[in-house]
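Peer 1: coordinates only, sequence not included:
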């Protein structure tokens, strides 16, 4: 993993909804919590602008972070993020401590490749639909991929890309597939263009050609 993230946090002593509102409105800080790892949960505060800047990087959501709590560095991942339903600003962040030797579950974003050059799009006029934007995987913290690539180049109209079609890095497994074949979820598909399938268009073109030929024969008679 190329990116290293460090979150500066302070222990929060003033608890409750009222205290959280004051933090957000007057101190421009975000209430947070870090838990797990066999230690007690610790309520935190984080400077809003610093957290929001980190959130602009996609890798921040799946990387192991260093949460520096009053000078005590703790390894953790961002487990949950609560945003205001209307204004979309961050209201609360949850961090879960991790151990280098203990596997964890984390959602990793999907990067779809060659969508414009996709066979079903370029040659058949189809449209790509995404059924998922990330994949939940299980692995050791040091093996968490920044993203997972799904190549769409050879996907035809009517084809569906499933979890089982995705190549995961060594040491990384899909939590859904671990439950059995019934959980082989769809990741993406290429659907026919609006108004009919490619086969329908070919039939229409053939019929039109036959009609033109018939009209020419009638004209000669």
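Peer 2: Okay, I see it. Quick caveat, the model's predicted, so the values are computed rather than measured. Numbers count the residues shown, from 1 in each chain.
Peer 1: only C-alpha atoms from now on, for both contacts and neighbour counts.
Peer 2: Noted.
Peer 1: for the residue found closest to residue 8 once you drop the neighbours it is linked to in the chain, what are its contacts?
Peer 2: With Cα to Cα, 6 or more residues apart in numbering as the criterion, residue 8 has its nearest non-adjacent residue at 5.0 Å, and that residue is residue 68. With contacts defined as Cα atoms under 8 Å, 6 or more residues apart in numbering, residue 68 is in contact with 6-9, 74.
Peer 1: and the contacts of the longest helix seen in the chain?
Peer 2: The longest helix of the chain (DSSP state H) is helix 198-220. Applying Cα under 8 Å, 6+ apart, the external contacts of helix 198-220 come out as 124-125, 192.
Peer 1: buried ones in it?
Peer 2: Using 16 or more other Cα atoms under 10 Å as the test for burial, helix 198-220 gives residue 198.
Peer 1: run the chain-centre distance for it.
Peer 2: 47 Å (Cα atoms, centre = their mean, to the nearest Å).
Peer 1: can you check stretch 12-32 too?
Peer 2: On Cα atoms, centre = their mean, the centre of stretch 12-32 falls 29 Å from that of its chain.
Peer 1: comparison target, given below:
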């Protein structure tokens, strides 16, 4: 698991759109820490450092530490909003995380050896059905990605979750079927691969 971010914050006593606009003019982002059977804590975090943490990657899958007026809170980002023009953070929801707990997180899928994949070298195309997989994971050992090796994948092959090495202590939240992660579609869009890919996409949509 990659190292998480650390942010300094201050508690805010004013909420609402007017207060939020005022904070943003000061270079701050309104946010809230909730959960853990404690009251929600409205906070203000620095816009520059927070936006850097977001665009560094893994913002929704890495634990963060937020120092609120000298008190540290272990958190994970659960939702955020961006300015539609500047792409800067304008609000973040953080969930409190207790040590030793489990979280439900969308883990990204990473593919290795695309350049040597027999199916792709033969003209096939990697069709990614799921770019992320929802998993139950230990809070202090969230995997950066589910890694899939394409070194032996051929045209027409489908890669299912059962073929993926799952990190210790982690488990997919979908347990009633061996769902598809990706396929190697035939050159020119062979029927078999395309049908299975479409099937997988429909399955993914129905599970959202």
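Peer 2: Nice, I can see it. The structure presented is a predicted model; accordingly, all values stated were derived computationally and were not measured.
Peer 1: quick one on the thing from earlier: scan the contacts of residue 68 of structure 1 and report the most crowded one.
Peer 2: Taking other Cα atoms under 10 Å as the neighbour criterion, residue 9 ranks highest of these with 24 neighbours.
Peer 1: for that one, what are its contacts?
Peer 2: Neighbouring residues of residue 9 of structure 1 by Cα under 8 Å, 6+ apart: 44-47, 67-70.
Peer 1: looking at the contacts of residue 68 of structure 1, which one is closest to residue 81 of structure 1?
Peer 2: Among the contacts of residue 68 of structure 1, residue 7 lies closest to residue 81 of structure 1 (Cα to Cα), at 14.5 Å.
Peer 1: contacts only, for the residue mapped onto residue 98 of structure 1 from structure 2.
Peer 2: Using TM-score structural alignment as the criterion, the counterpart of residue 98 of structure 1 in structure 2 is residue 97. Each residue near residue 97 of structure 2 by Cα under 8 Å, 6+ apart is listed here: 36, 74-76, 139.
Peer 1: likewise residue 77 of structure 1?
Peer 2: Applying Cα under 8 Å, 6+ apart, the residues contacting residue 77 of structure 1 are 61-65, 95-98.
Peer 1: quick revisit: preserved in structure 2, out of the contacts of residue 9 of structure 1?
Peer 2: Checked against structure 2 using both residues aligned by TM-score structural alignment, their matches' Cα atoms under 8 Å, the contacts of residue 9 of structure 1 keep these contacts: 44-47, 67-70.
Peer 1: all strands for structure 1, in order.
Peer 2: For structure 1, strands defined by DSSP state E occupy the ranges 5-11, 29-36, 39-47, 65-69, 72-83, 90-97, 104-113, 127-130, 134-139, 148-151, 160-162, 173-174, 186-191.
Peer 1: want to throw the ones you listed into CSV with distance to residue 23 of structure 1?
Peer 2: Converted to CSV, the strands of structure 1 look like this (distance: least, Cα to Cα, whole Å):
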stretch, distance to residue 23 of structure 1
strand 5-11, 12
strand 29-36, 5
strand 39-47, 8
strand 65-69, 17
strand 72-83, 15
strand 90-97, 10
strand 104-113, 29
strand 127-130, 38
strand 134-139, 32
strand 148-151, 37
strand 160-162, 44
strand 173-174, 39
strand 186-191, 40
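Peer 1: can you say which of those is nearest to residue 180 of structure 1?
Peer 2: Closest approach to residue 180 of structure 1 among the strands of structure 1 is made by strand 173-174 (10.5 Å; Cα to Cα).
Peer 1: is residue 166 of structure 1 in contact with residue 152, as I believe?
Peer 2: No: if you go by Cα atoms under 8 Å, residue 166 of structure 1 and residue 152 don't touch, sitting 10.8 Å apart.
Peer 1: who has more neighbours, these two?
Peer 2: Between residue 166 of structure 1 and residue 152, counted using other Cα under 10 Å, the more crowded position is residue 152 (22 against 14).
Peer 1: what lines up with the more buried one in structure 2?
Peer 2: Superposed on structure 2 with TM-score structural alignment, residue 152 of structure 1 falls opposite residue 150.
Peer 1: give the contact list for residue 3 of structure 2.
Peer 2: Residues near residue 3 of structure 2 by Cα under 8 Å, 6+ apart: 62-63.
Peer 1: measure it to residue 176 of structure 2 for me?
Peer 2: Going from residue 3 of structure 2 to residue 176 of structure 2 by Cα to Cα, to the nearest Å gives 33 Å.
Peer 1: same question for residue 21 of structure 2.
Peer 2: According to Cα to Cα, residue 21 of structure 2 stands 46 Å off from residue 176 of structure 2.
Peer 1: between those two, tell me which one has more neighbours.
Peer 2: The neighbour comparison of residue 21 of structure 2 against residue 176 (other Cα under 10 Å) goes to residue 21, with 14 against 6.
Peer 1: picking that back up, most surrounded residue in the contacts of residue 97 of structure 2?
Peer 2: The contacts of residue 97 of structure 2, ranked by neighbours (other Cα under 10 Å): first place residue 76, 25 neighbours.
Peer 1: which of the contacts of residue 68 of structure 1 does structure 2 keep?
Peer 2: Counting by both residues aligned by TM-score structural alignment, their matches' Cα under 8 Å, structure 2 reproduces these contacts from the contacts of residue 68 of structure 1: 6-9, 74.
Peer 1: and of these, the nearest to residue 102 of structure 1?
Peer 2: Using Cα to Cα, those come closest to residue 102 of structure 1 at residue 74, 15.0 Å.
Peer 1: that closest one against residue 67, yeah?
Peer 2: Yes: in this structure residue 74 of structure 1 lies within contact range of residue 67 using Cα under 8 Å: 5.1 Å.
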